[in-house]
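Chemist: After the sequence you'll find the predicted model.
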Amino acid sequence: MDSAPRARYGCAPDGARPAAAPPRGEPDMIVIAAALLGALTGGFKARNRKGNAADIAQYAAGFGIFFALIGLIVTVALDKILL
């Protein structure tokens, strides 16, 4: 009865912790790159529409957040598919 609960939770019978998972690389770079690309896209779009500094900042922030969200979804999808 003593070893059954430990085995269920992934612990070894002697109480040792399981080995750490190997590093998987840097998937966060997709999110960062997407956020920067979105901010640049939004800034240029607002400037082309003759917006003032507040318009440019708002477009850059909005597009940056949107592109980062899309990058996060892509990162999770690639992580699930490839690993």
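Modeler: Noted; the coordinates are in hand. Since the structure is predicted, the reported quantities are computational estimates derived from the model, not experimental observations.

Chemist: For the rest of this, base every contact and every neighbour count on C-alpha atoms.
Modeler: OK.

Chemist: now for the longest helix belonging to the chain, which elements pack on it?
Modeler: In the chain, taking DSSP state H as the definition, the longest helix is helix 53-82. If contacts are counted by 3 or more C-alpha pairs under 8 Å, 6 or more residues apart in numbering; DSSP states H and E, helix 53-82 sits against helix 28-48.

Chemist: If you compare the directions of the longest helix of the chain and helix 28-48, what angle comes out?
Modeler: Interaxial angle, helix 53-82 versus helix 28-48 (axes from the mean of the first three to the mean of the last three C-alpha atoms, to 10 degrees): 150 degrees.

Chemist: what comes up buried for helix 53-82?
Modeler: Buried residues in helix 53-82, counting neighbours by 16 or more other C-alpha atoms under 10 Å, are found at 55-57, 59-68, 71-72, 75.

Chemist: adding another structure so you can compare the two:
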Amino acid sequence: MPKRILNGTVVSDQNSQTVTVLVERRFKHPLLQKTVRRTKKYRAHDEQDQFKVGDKVRIQECAPKSKTKRWEILTSEAAAAE
């Protein structure tokens, strides 16, 4: 089964080797046909503590690294665009 990859923004980097990433998804409401925004926060592993608040990043599913961490950072979106 392929691992999920999500795009998001770092909203917290206070913990060592961990960042909190806010991921937003948009979808059309089934009845009202209005575009709805939903957000969710994921805690991701950041080995070198290189990402700061406001950075756009890509995260990927991985084996559990701690009680709350199930994701790891692949790259920043700026580096992926180049």
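Modeler: Cool, got the structure. Small disclaimer: the values here were computed from a predicted structure and weren't measured.

Chemist: Got a TM-score for the pair?
Modeler: Once superposed, the chains reach a TM-score of 0.22 (TM-score structural alignment, normalised by the length of the second structure), with 33 aligned residues with a C-alpha RMSD of 3.8 Å.

Chemist: Out of the buried residues of helix 53-82 of the first structure, which is nearest to residue 48 of the first structure?
Modeler: Nearest to residue 48 of the first structure among the buried residues of helix 53-82 of the first structure is residue 56, at 9.6 Å by C-alpha to C-alpha.

Chemist: Surely the closest one touches residue 43?
Modeler: Yes. Residue 56 of the first structure is within contact range of residue 43, at 5.0 Å (criterion: C-alpha atoms under 8 Å).

Chemist: Contacts for stretch 40-60 of the first structure, please.
Modeler: Outside stretch 40-60 of the first structure, the residues within contact range by C-alpha atoms under 8 Å, 6 or more residues apart in numbering are 38, 39, 61, 62, 63, 64.

Chemist: swap the cut-off to 10 Å and go again
Modeler: Stretch 40-60 of the first structure is contacted from outside by 34-39, 61-67, using C-alpha atoms under 10 Å, 6 or more residues apart in numbering.

Chemist: residue ranges of the helices in the second structure, please?
Modeler: Going by DSSP H, the second structure shows helices at 77-81.

Chemist: quick one: the strands in it?
Modeler: Ranges of strands in the second structure, per DSSP state E, are 5-12, 18-28, 35-45, 56-61, 71-76.

Chemist: how about those in a markdown table, adding mean neighbour count?
Modeler: As requested, the strands of the second structure are exported to a markdown table (neighbours: other C-alpha atoms under 10 Å):
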| stretch | mean neighbour count |
| --- | --- |
| strand 5-12 | 18 |
| strand 18-28 | 18 |
| strand 35-45 | 15 |
| strand 56-61 | 20 |
| strand 71-76 | 20 |
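
Chemist: which of the contacts of stretch 40-60 of the first structure lies closest to residue 82 of the first structure?
Modeler: residue 34 (19.8 Å).
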